[in-house]
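Participant: Any chance you could fold what I've pasted below:
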Amino acid sequence: MSNLAITDAIAPSTAAKPFLTRLGAGFVNRLVIIVPYVWLLFFFLIPFVIVFKISLSQTAIAMPPYTPVLDFRDGISGFFAGFRNLNFDNYVWLTQDALYFKAYITSVVIAAISTVLTLLVGYPIAYGMARAPATIRPTLLMLVILPFWTSFLIRVYAWIGILKPEGLLNQLLLSLHIINQPLVILNTYTAIFIGIVYSYLPFMVLPLYSSLEKMDYSLIEAAKDLGCPPTSAFWKITFPLSLPGVIAGCLLVFIPAVGEFVIPDLLGGSSTLMIGKTLWNEFFANRDWPVSSAVAVILLLLLTVPIMLFQQAQAKAQEQGK
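Facilitator: Here you go, the predicted model:
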């Protein structure tokens, strides 16, 4: 076979390579986009639909303890016929009982205060980490993540030993003659704030550190050269540039803190009224799954809708800025 024939035989395969490369790259790009949506479908949307379906049902002494309204066992016609029997009595019940309203309000207030406290504690830590020498930043980052190597439940139980009247904190304060009698910290809202700030502090520090580390600190030096005081330079340059990390950290702390159950139950005592404990009691103590599902749906909407509105407002502000 001549060299010209060999070249003609190879040319099509060579020309096909860019096409195959583009096809493979396109598939990978689509896969990267599809995987998160599939994840949200199976672990968020489908469970939400199931919980919403239970919230429209009626309580029953059975297993499970509710009477399904929409059921495919009766066929498609029976499923659509069930729409005529749908009612929102469980949601109406939540508006008539002040207990649930107080639980929602208390949860939002505690989560908001805890988020502010976590920001006040976490911002100096993240700022110090970002300004530290590059050689020790990985060590500092590991120290922030280190508590996650221990069980969350064990860490909360450890705070019981620290905060109880005969615990380590009171023993230390008594030995230093700072107090004359043990402080009552456990089973109070103060203990809840301490537990939430301690448990969720890494979720605040990590986004803040990510934003502060990328900041161009030559802007601070330029502001000092122009006579700007350090405090003014911080509020005019550093803090505005770190706002993405502040927003991300606040959301990562506030959202789980609203529905927190373990910390209020162990550190706050039985008198603490938060929606997480109310949800637990409805599910497992009262076994009222429809009402507890309605509580969960409203809690999810309470957290999701403001975030979606905030994202839309932020997207519009970015478009106007362009």
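
Participant: use CA for all of it now, contacts and neighbours both
Facilitator: OK.

Participant: Dead centre of the protein: give me the residue that sits there.
Facilitator: The centre of the chain sits closest to residue 252, judged by CA atoms, centre = their mean, with a distance of 3.9 Å.

Participant: my guess is that residue contacts residue 205, does it?
Facilitator: No. Counting by CA atoms under 8 Å, residue 252 does not reach residue 205; the two are 10.5 Å apart.

Participant: hey, where'd the strands end up in the stretch 51-200 of the chain?
Facilitator: For the stretch 51-200 of the chain, the strands defined by DSSP state E, counting those that start in this stretch occupy 58-59, 66-67.

Participant: tell me how far whichever strand or helix holds residue 314 is from the chain's mean position?
Facilitator: Per DSSP states H and E: residue 314 is located in helix 289-321. Here helix 289-321 is found 13 Å from its chain centre; the criterion is CA atoms, centre = their mean, to the nearest Å.

Participant: again, but for stretch 244-253
Facilitator: 9 Å.

Participant: The closest residue to residue 118 other than its chain neighbours: neighbour count?
Facilitator: Leaving out its chain neighbours, the residue that sits closest to residue 118 by CA to CA, 6 or more residues apart in numbering is residue 197, at 5.2 Å. Applying other CA atoms under 10 Å, we find 25 other residues in the vicinity of residue 197.

Participant: Could I get the contacting residues of residue 197?
Facilitator: Residues in contact with residue 197, defined by CA atoms under 8 Å, 6 or more residues apart in numbering, are 114-115, 117-118.

Participant: now, which of those residues sits nearest residue 39?
Facilitator: Of all the contacts of residue 197, residue 115 has the smallest distance to residue 39: 27.9 Å, by CA to CA.

Participant: From residue 270, how far off is the residue nearest to residue 118?
Facilitator: 20 Å (CA to CA, to the nearest Å).

Participant: buried ones in the helix holding residue 314?
Facilitator: 289-299, 303 (16 or more other CA atoms under 10 Å).

Participant: For these, give me JSON lines that also has distance to residue 87.
Facilitator: Converted to JSON lines, the buried residues of helix 289-321 look like this (distance: CA to CA, whole Å):
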{"residue": "289", "distance to residue 87": "15"}
{"residue": "290", "distance to residue 87": "11"}
{"residue": "291", "distance to residue 87": "12"}
{"residue": "292", "distance to residue 87": "16"}
{"residue": "293", "distance to residue 87": "14"}
{"residue": "294", "distance to residue 87": "12"}
{"residue": "295", "distance to residue 87": "15"}
{"residue": "296", "distance to residue 87": "17"}
{"residue": "297", "distance to residue 87": "15"}
{"residue": "298", "distance to residue 87": "16"}
{"residue": "299", "distance to residue 87": "19"}
{"residue": "303", "distance to residue 87": "24"}
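
Participant: Next, the structure of the following sequence, for comparison with the previous one:
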Amino acid sequence: MTATAQTIATPAVTERRQSGRWLTALLLAPSAVWFFVLLILPLAVVLVYSVGVRAPAGGYQAAFTLDNYLNLPARWAAFKNTLTLAPLGTLICLLAGYPLAYFLAVKSSARWRVMLLILVIVPFWTSFLIRTYAWIFILGGRGIPALLDAMGMGDVRLINTPFSVMCGIVYAYLPLMVFPIYVSLEKLDKRLLEASEDLGAGPFATFRQITLPLSAPGIITGCMLVFILLMGEYLIPQMLGGGKVFFIGNALVDLFLQSLNWPYGSAVAMALVIIMLVTVSLYLRATAATGGRRDASLI
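Facilitator: Just a heads-up that it's a prediction; the model follows:
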């Protein structure tokens, strides 16, 4: 009797599972089409362009050659600046943003928390271009250098240097690091911190064993947001670097809009995509492995 019931029930269960799969596929279809049209298809076009040649009047001419990829070292300065300043800017944003997020989520009172969060958001109410222009004045000859000169420190040049680009990067992207970490820390159960203190753990041990592991998702999200956006940054190096600190984004603008060398620009863009995919994959794998070992040690 039981075997007969199972035999009858099996086709019904299989049919329900099949209908569930079709429903899932139907719900995912619009997103899949959108993803294909706006991401996969443009990448395929860029890949095709990257193996072509520059037309005599500029643009793209159909061909199949790897010369564009072999010529990537000609833009080594842009790659070097991007691969140096983007990770460094991400690290500085993390070091500056984590204490701020920790203060907002753990130490600040509920009365002032909303006001402090609004102060973090306020820069986004102004145009990104205007905020960058403000840094040109701050770091220019009539800004901080003039103040330092008046203090007897001599003629100090800050604008059009990697330092000025880094200042603009940290200022512009710091909120994007703060908010994901703040969300993770806000969900932190304060009773865990009290229990750690009652068990004799010091502040540093509590932070290392409880706060930091539980806020790791926010750290990973913030680092990915900042790093990915920095890899394609154009405006900050252009305005605060003064043409002396080139990112890959600046090289792409030059190749596509000025040199009209679309195939070479496509090769540079594909190299940037590959670098980002490899870097993000290695970072996520490393953080996942570290998180797994940490969870096992806590258990």
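
Participant: What TM-score do the two superposed chains give?
Facilitator: Superposed pair, TM-score by TM-score structural alignment, normalised by the length of structure 2: 0.82. Supporting alignment: 275 aligned residues with a CA RMSD of 2.7 Å.

Participant: Over in structure 2, tell me which residue corresponds to residue 201 of structure 1.
Facilitator: Taking TM-score structural alignment, residue 201 of structure 1 has residue 174 as its aligned residue in structure 2.

Participant: where along the stretch 151-299 of structure 2 do the helices fall?
Facilitator: 162-186, 190-198, 203-206, 212-214, 216-231, 235-240, 248-253, 262-298 (DSSP state H, counting those that start in this stretch).

Participant: what angle do the fifth one and helix 162-186 make?
Facilitator: Helix 216-231 of structure 2 and helix 162-186 are oriented at 150 degrees to each other (axes from the mean of the first three to the mean of the last three CA atoms, to 10 degrees).

Participant: post-alignment, helix 216-231 of structure 2 versus structure 1, mean distance?
Facilitator: Aligned to structure 1 and superposed, helix 216-231 of structure 2 gives a mean residue distance of 1.0 Å (mean CA distance after the TM-score superposition for structure 1).

Participant: Identify the residue range in structure 1 corresponding to that helix.
Facilitator: Under TM-score structural alignment, the match for helix 216-231 of structure 2 is residues 243-258.

Participant: buried ones in that stretch?
Facilitator: 244-246, 248-255, 257-258.

Participant: and if you look at stretch 72-85 of structure 2?
Facilitator: Buried, per 16+ other CA under 10 Å, within stretch 72-85 of structure 2: 78-79, 81-83, 85.

Participant: who's in contact with it?
Facilitator: 166, 230-231, 245-248, 250-251, 267-268.

Participant: Redo those as TSV? Include distance to residue 285 of structure 2.
Facilitator: Converted to TSV, the contacts of stretch 72-85 of structure 2 look like this (distance: CA to CA, whole Å):
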residue	distance to residue 285 of structure 2
166	28
230	21
231	20
245	31
246	30
247	27
248	25
250	30
251	30
267	27
268	26
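
Participant: can you name the two of those residues that are farthest apart?
Facilitator: Across those (CA to CA), the longest gap, 26.8 Å, separates 166 and 267.

Participant: From the opening residue of stretch 163-174 of structure 1 to its closing one, how far?
Facilitator: 13 Å.

Participant: Next: stretch 202-218 of structure 2.
Facilitator: So stretch 202-218 of structure 2: terminal residues 24 Å apart, CA to CA.

Participant: Distance from it to the middle of the chain?
Facilitator: So, by CA atoms, centre = their mean, the centroid of stretch 202-218 of structure 2 is 23 Å from its chain's centroid.

Participant: and if you look at stretch 5-23 of structure 2?
Facilitator: 43 Å.

Participant: Give me the contacts around that stretch.
Facilitator: Residues contacting stretch 5-23 of structure 2 (CA under 8 Å, 6+ apart): none.

Participant: cool, stretch 246-260 of structure 2 as well?
Facilitator: 54, 58-59, 75, 77-79, 81-82, 231-234, 237-238, 261-262, 264-265, 268-269, 272.

Participant: start and end residues in structure 1 for it, please.
Facilitator: The aligned range for stretch 246-260 of structure 2 is 273-287, by TM-score structural alignment.

Participant: re earlier: which one of the buried residues of helix 289-321 of structure 1 is nearest to residue 78 of structure 1?
Facilitator: Nearest to residue 78 of structure 1 among the buried residues of helix 289-321 of structure 1, with distances taken as CA to CA, is residue 290, at 20.8 Å.

Participant: ok, that closest one - contacts?
Facilitator: By CA under 8 Å, 6+ apart, the neighbours of residue 290 of structure 1 are 54-59, 66, 90.

Participant: okay, these in a markdown table with distance to residue 48 of structure 1 and neighbour count next?
Facilitator: Listed next are the contacts of residue 290 of structure 1 as a markdown table, based on distance: CA to CA, whole Å; neighbours: other CA atoms under 10 Å:
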| residue | distance to residue 48 of structure 1 | neighbour count |
| --- | --- | --- |
| 54 | 10 | 22 |
| 55 | 10 | 28 |
| 56 | 13 | 24 |
| 57 | 15 | 25 |
| 58 | 18 | 20 |
| 59 | 19 | 19 |
| 66 | 17 | 19 |
| 90 | 16 | 20 |
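
Participant: okay if I get those as TSV plus distance to residue 224 of structure 1?
Facilitator: Formatted as TSV, these follow (distance: CA to CA, whole Å):
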residue	distance to residue 224 of structure 1
54	61
55	59
56	62
57	65
58	67
59	67
66	67
90	61
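
Participant: Just flag the most distant two among those residues.
Facilitator: Going by CA to CA, the pair spanning the contacts of residue 290 of structure 1 furthest: 66 and 90, at 12.2 Å.

Participant: Is residue 120 of structure 2 in contact with residue 176, as I believe?
Facilitator: No. Using CA under 8 Å, residue 120 of structure 2 is not in contact with residue 176; the gap is 9.9 Å.

Participant: more neighbours, these two?
Facilitator: Ranked by neighbour count (other CA under 10 Å), residue 120 of structure 2 and residue 176 place residue 176 first, with 20 against 16.
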